[in-house]
Every structure is written in C-alpha cells, then in structure tokens.
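Chemist: Got a sequence here, can you model it:
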Amino acid sequence: MKKIYGVMGDPIEHSMSPEIHNDAFINHNINACYHHFHVRQAELADAVRGMKAIGVSGFNVTIPHKEAIIPLLDEVDELALAIGAVNTVVKRDGKLIGYNTDGNGFLQALREQYTVSMAGKKILIVGAGGAARGIYFTLVKEGADSVDIANRTLEKAEKLVAECPYPTNSRTLSITEAEEGLGDYDVIIQTTAAGMSPHIDASPIEITNIKKGAFVSDIIYNPLQTKLLKEAERHGAGIQNGLGMFAYQAALAFEIWTGIFPDTNRMKEIVLSKLGGNTC
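Modeler: The predicted structure follows:
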C-alpha cells in the first residue's frame, strides 16, 4: 500500500517540497507519494485530525501553522518544544510526533561550507523571527559559546535570548550597533526576508565594517545571491545562500519518516532546476 506524505500551509502551491521528496521516494524505491495540502488557519485542527484518521505517514508544516500545530500533536521533540515551532510530523505507533529540522538543517549546511571549528568563533544572527529562533537555539544547544542577536526591534531580540532554554551569554544589539561592531564577528547569519525575490534590492544590514575572512550565511535562496551576499563577497567574505539549509532540513525530515538520509546534492539540483538556475 502506498504511503502518503505531504506539506500543509497557507499558501502552499509555491512549495518545492513535493518535487524533492517524490524524487527521493523514487530514488530509494519507496512506495510513497508527497502532496501539497492547502490548510487555512481555521481548518488546522480538522486537518490534523484528518491526517491521523486517513493514515498519513508524515507531513511537513509551514507558514502559518508551525506554532499553532503544537497543542494538536500527541508528542513534541524537546528542541521543537523549546523553539516553539514544528516543521515535521511523523505518525509513529498511532501518535503524531512533532520535530523541528530547521535549526539542524541550517547547522549541517553551515558545516558543509564553513569547515572551520565553531569553537571560540563569534557569531551574529541578524533577525529575531521564527527562523532566527530555530537557528539560535540549535547553535547554543550544540555548544556555540558566543552568539549575539541583532534586530530592528530590540525587544524581540531580548525576548528571544530570554526564552532560550540553554545556557548562553548572548548580547542583543540594534542594527546600528551591529553595523558598527561587525568587525568583531567571524560568522554572520541573515535570517530575515530582506532581499528575497521580488525585493532583491533590500539588505537588512550594512556590512562595510565586516571582518576580513568572515563568513556570511543568508537563509534566502531566491535569489541565490542576495544583495547582502554580493556585498559580502566584494569585501572578501566567504558566502552561503539558503539552498543548503532547505535541502538539509528536508533531508532530516525524510530521515525521520523513513530512516534514510537522502542525497542533499540531488535535492539542491532539483531546486536549482525549478528556479531555472538563475540568481533572481
């Protein structure tokens, strides 16, 4: 019997998850299919009950349901609970169990390109939204000892640090303060939507003062090279877009469902093909 997987969100038609997961099922000879599920906020509880009732084996969760789905699940992984968001659900022994693979997906992608040890490195996260939360909590949980948060609304950054359940000595900065002190940081992680297509001329932070040899990671992958990354590259920094994070968070979800970690390079190639190989 063919197993059913999918992704629920609103909107959802733009998601590339069906292409990469269905390809992975075929590549690993798994009798399964992955679908879009358009679920509006008012329909979320009914949709979750329906997923369980019809025997869906697992599903991803995207905007705007990552937080709201938590009380509707039978169990939630410790990190996902700390982050306060779930992006992956698996049905196991009749229970729906929630996980968050965003932070670990980012970390694996970062390690793929930034091969330097994180020990003793100073990290700056730009933004204090949901993506920043997942990345921040994961980095701190994994032992990063110096992670600061810069955000236009300082109160949001302060709230993020205060709610971190893991030991940290993080500082919070305004964007202006971060720009002035940018030379202190070895790794800069951009987590906002600034610079995402179609607003490709936007940048969340001015990087004139960037440290020589720093590494800049932007979680956006459309365009593949944001204005921020172009400027960072011009200043001699190493750069990374969000394609790796997208592939790794999907691969980790696939592993939760099937026990198999798929080929992330193959996933990246599918997304690049879907984007037409362009940078905007």
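
Chemist: going forward, measure contacts and count neighbours with C-alpha atoms only.
Modeler: Fine.

Chemist: Spell out the residue ranges of the strands in this structure.
Modeler: 3-9, 32-38, 58-61, 75-76, 88-92, 95-99, 123-126, 147-150, 172-173, 187-190, 215-218, 238-240 (DSSP state E).

Chemist: and the third one, what does it pack onto?
Modeler: Helices and strands in packing contact with strand 58-61 are listed as strand 3-9, strand 88-92; criterion 3 or more C-alpha pairs under 8 Å, 6 or more residues apart in numbering; DSSP states H and E.

Chemist: Compile these into JSON lines and extend it with columns for distance to D102.
Modeler: Below are the helices and strands packed on strand 58-61 laid out as JSON lines (distance: least, C-alpha to C-alpha, whole Å):
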{"stretch": "strand 3-9", "distance to D102": "15"}
{"stretch": "strand 88-92", "distance to D102": "9"}
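
Chemist: for comparison, sequence B:
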Amino acid sequence: MKEKTFWADTEFFGLLGTPVRKSLSPAMHNANFRALGMNALYSPYEVDEESLPKVLPSLGALRFKGLNITMPLKQKIIPYLDELDELAELCNAVNTVYWKNGRLCGSNTDGIGFVHGLKEQGRYDPTGKHCLIFGAGGAARGVAFALCASGISTITLWGRASGHERIGKLASDLNAYRSGVCRIQSTEPGDLPKLFGESELVINSTSVGMTPETDATPFDTALLEPRHMVCDLVYVPHDTKMLREAEARGSRTLAGYWMTIWQGVEAFRRWTNREPNVEVMTRTILEHLTRREGTSR
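Modeler: Now for the predicted structure:
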C-alpha cells in the first residue's frame, strides 16, 4: 500500500532539551503514529535555556500539538506555561507540554509512568511499603510524589553530600504534601545498612550505571535481600549492573525502560486524547535498546 503524506495537515510533536541526540522517544512515538495511521511526526530539538524563550512561542503557530521536555529545561520551562497540573506543580518540574484551548499546559508523567510500570510489569503494589530513593533530582521528585499518591507508607532519601540541599528540599516538599511521609534524609554511607533493613522498595534515580559508566552501582549491592524490589530509572543499558546483581541476590527488579514507555503513553494521551498502541511502543524501545547495546559491546 502506498503511503500518503499530506504535509499541510501534518501534526508535529517534539523533544526539547540538550543533549537529545540519543533519545529513544522519537523512534517510540513515530512507530506509534504509524501504527495508528496518524499523519504526525516527532523530532528531537537541541534547545538550551538561552534559546527557549525564542523557540517556545513559535511552536504553536507551526502546528505543534505536544512536546516532551528533558534536562536542563524541566524547571526552566515553567514560567512560559499558562497552566500546570497538580503533579507538575508538586514536582516543580515538567516533562510534557500540550496546547489546550489556546493555553500552553504542563504536566509531569514521569512518576505516573513509573508507578504504572511498577504495578503492571513489576507486579508490585507500593501501598503501605517503605521506599528508599537514591537521588533527589527531577526524576526522583516525579517518582516520589507519584508514590505518595499511590499510598506508599514512607520515603527515605539518600544522596551524596553535594546534593544535600536538593535532598532537604525534596523531603520538605514531600512532608508538606503528606505529613511525615519522608522521615529520613541521609548523605552518610554508614547509614545504608540500616536504611536497607528498613526498606522494601529501592529506587535508583541517579545516572550511576548509565552508559558509558556501566561498571558502577549507586550502592553496595551486598545490602540487597530477596525481599527487596529494586528499580532503576537508568534505561541505557537496560540491564544495568545494579539490576543484574540484584537479581543474583534474589531481589525482584524493574528496568528503567518501563518508565520511559509508560511516561510516553501518558504524554500521548495528553497530547491527543487518544489511546496509543502500547505494544508497538514497547517493541520499538526494546528493539532499539538491543540494537544499540549490541553494537556498543
């Protein structure tokens, strides 16, 4: 069947941030568009904080319907938006932008995507559990607030001393949202045995273990036990050293690409008010990860 393209009617979507060249979002979303028969195109754009004020106002006039936002713009874009949903306001970070009735709206689908993957693919209900999160950046904020909304009992934060202020700010914001949910914040390695002993759900939201530093782990995996559910937000490589060693110690695991897939699903829903082809999105991500990692090893 000959493919028809009506360029005047093409709807545009994109990813703003820097760097974006290695993102798998274009492949995932364009495969979904094709599967649904949409005349749409998703492209990555290298945009920094300085160029953002010039780029953003022009996109609506150029038939853009939705955007993903990545570092370093997840907070920098907020002043240019007309409206934020509750989770974006709580996180003070936006990863999804869409136009609604002439207004530019911001959402955060990272945490929603993580929790969906945790329940669906991880088959793990966070309700009533005690969670230990490594890191306090934008991804950690999205995940932490989504876990609060999903009924997590407590959240403990651990990070390097250089991130002390961010850890304190996230803890304060979490406790303002739900009193007492974040009782412990630490930057001391000596605290980790006790923290692991008190936690069931362990999440790495840092970049430790990401390509090319694939031999690193964010903590000593000897602290893990079979009762732990271990999640990595890193998705390149998809089988990080932390996850491999967690599995070897009998822990259950969840790979980072599931958050990538499900946050994309949630973003597509906000952009179009339609349901995506999740099977195609998942297959595309896995195919590209396998191909990319196969060529780099």
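
Chemist: circling back to that earlier point, for the strands of structure 1, which one sits closest to N278 of structure 1?
Modeler: Nearest to N278 of structure 1, of all these, is strand 238-240, at 15.6 Å by C-alpha to C-alpha.

Chemist: Other residues contacting stretch 65-76 of structure 2?
Modeler: Residues outside stretch 65-76 of structure 2 that contact it (C-alpha atoms under 8 Å, 6 or more residues apart in numbering) are 11-19, 48-49, 92-99, 138, 267, 271-272.

Chemist: Produce a PyMOL select command limited to the buried residues of the residues you listed.
Modeler: In PyMOL syntax, the buried subset of these is picked out as below (16 or more other C-alpha atoms under 10 Å):
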select buried, resi 11+12+13+14+15+16+17+18+48+92+93+94+95+96+97+98+99+138+267+271
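
Chemist: returning to that earlier point: among the strands of structure 1, which is nearest Q249 of structure 1?
Modeler: strand 88-92 (9.3 Å).

Chemist: Which stretch of structure 2 is the closest one matched to in the alignment?
Modeler: Aligning strand 88-92 of structure 1 against structure 2 (TM-score structural alignment) gives residues 96-100.

Chemist: Superposed on structure 1, what's the mean shift for that stretch?
Modeler: Here the mean offset of stretch 96-100 of structure 2 against structure 1 after fitting is 0.8 Å, by mean C-alpha distance after the TM-score superposition for structure 1.

Chemist: one step back: can I get the strands of structure 1 in TSV with distance to I207 of structure 1?
Modeler: Shown next, in TSV, are the strands of structure 1 (distance: least, C-alpha to C-alpha, whole Å):
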stretch	distance to I207 of structure 1
strand 3-9	34
strand 32-38	39
strand 58-61	34
strand 75-76	39
strand 88-92	35
strand 95-99	34
strand 123-126	12
strand 147-150	13
strand 172-173	15
strand 187-190	10
strand 215-218	10
strand 238-240	13
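
Chemist: which residues does the aligned residue in structure 2 for D218 of structure 1 contact?
Modeler: Under the alignment (TM-score structural alignment), D218 of structure 1 pairs with D232 of structure 2. Residues in contact with D232 of structure 2 (C-alpha under 8 Å, 6+ apart) are 203-205, 240, 242-243, 254-256.

Chemist: L79 of structure 1 contacts D102, doesn't it?
Modeler: No: when contacts are counted by C-alpha atoms under 8 Å, L79 of structure 1 is not listed as touching D102 (10.6 Å).

Chemist: So between these two, which is more surrounded?
Modeler: D102 (27 against 21; other C-alpha atoms under 10 Å).

Chemist: which position in structure 2 aligns with that one?
Modeler: Aligned against structure 2 - with TM-score structural alignment as the criterion - D102 of structure 1 pairs with D110.

Chemist: do you know how far its match is from E50 of structure 2?
Modeler: 25 Å (C-alpha to C-alpha, to the nearest Å).

Chemist: Also L170 of structure 2?
Modeler: Counting by C-alpha to C-alpha, the gap from L170 of structure 2 to E50 of structure 2 is 26 Å.

Chemist: between those two, who's got more neighbours?
Modeler: L170 (24 against 9).

Chemist: coming back round to it: how about the helices and strands packed on strand 58-61 of structure 1, which one is nearest T176 of structure 1?
Modeler: That would be, of those and by C-alpha to C-alpha, strand 3-9, which comes in at 34.9 Å.

Chemist: which residues of structure 2 does that closest one align to?
Modeler: So strand 3-9 of structure 1 sits over residues 11-17 in structure 2, by TM-score structural alignment.

Chemist: on average, how far is the matching stretch from the matching bit in structure 1?
Modeler: Mean deviation for stretch 11-17 of structure 2: 1.1 Å (mean C-alpha distance after the TM-score superposition for structure 1).

Chemist: Now do that stretch: distance to the chain's middle.
Modeler: With C-alpha atoms, centre = their mean, to the nearest Å as the basis, stretch 11-17 of structure 2 stands 17 Å off its chain's centre.

Chemist: Stretch 77-92 of structure 2 too?
Modeler: 16 Å.

Chemist: Equivalent analysis for stretch 196-206 of structure 1, please.
Modeler: 18 Å.

Chemist: residues in structure 2 aligned with it?
Modeler: Stretch 196-206 of structure 1 maps onto residues 210-220 of structure 2, going by TM-score structural alignment.

Chemist: Also stretch 144-152 of structure 1?
Modeler: The aligned range for stretch 144-152 of structure 1 is 152-160, by TM-score structural alignment.

Chemist: mind listing what's buried in that stretch?
Modeler: 152-159.

Chemist: any chance of those residues in a markdown table, with distance to C182 of structure 2 too?
Modeler: As requested, those are exported to a markdown table (distance: C-alpha to C-alpha, whole Å):
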| residue | distance to C182 of structure 2 |
| --- | --- |
| I152 | 10 |
| S153 | 9 |
| T154 | 6 |
| I155 | 5 |
| T156 | 6 |
| L157 | 8 |
| W158 | 11 |
| G159 | 14 |
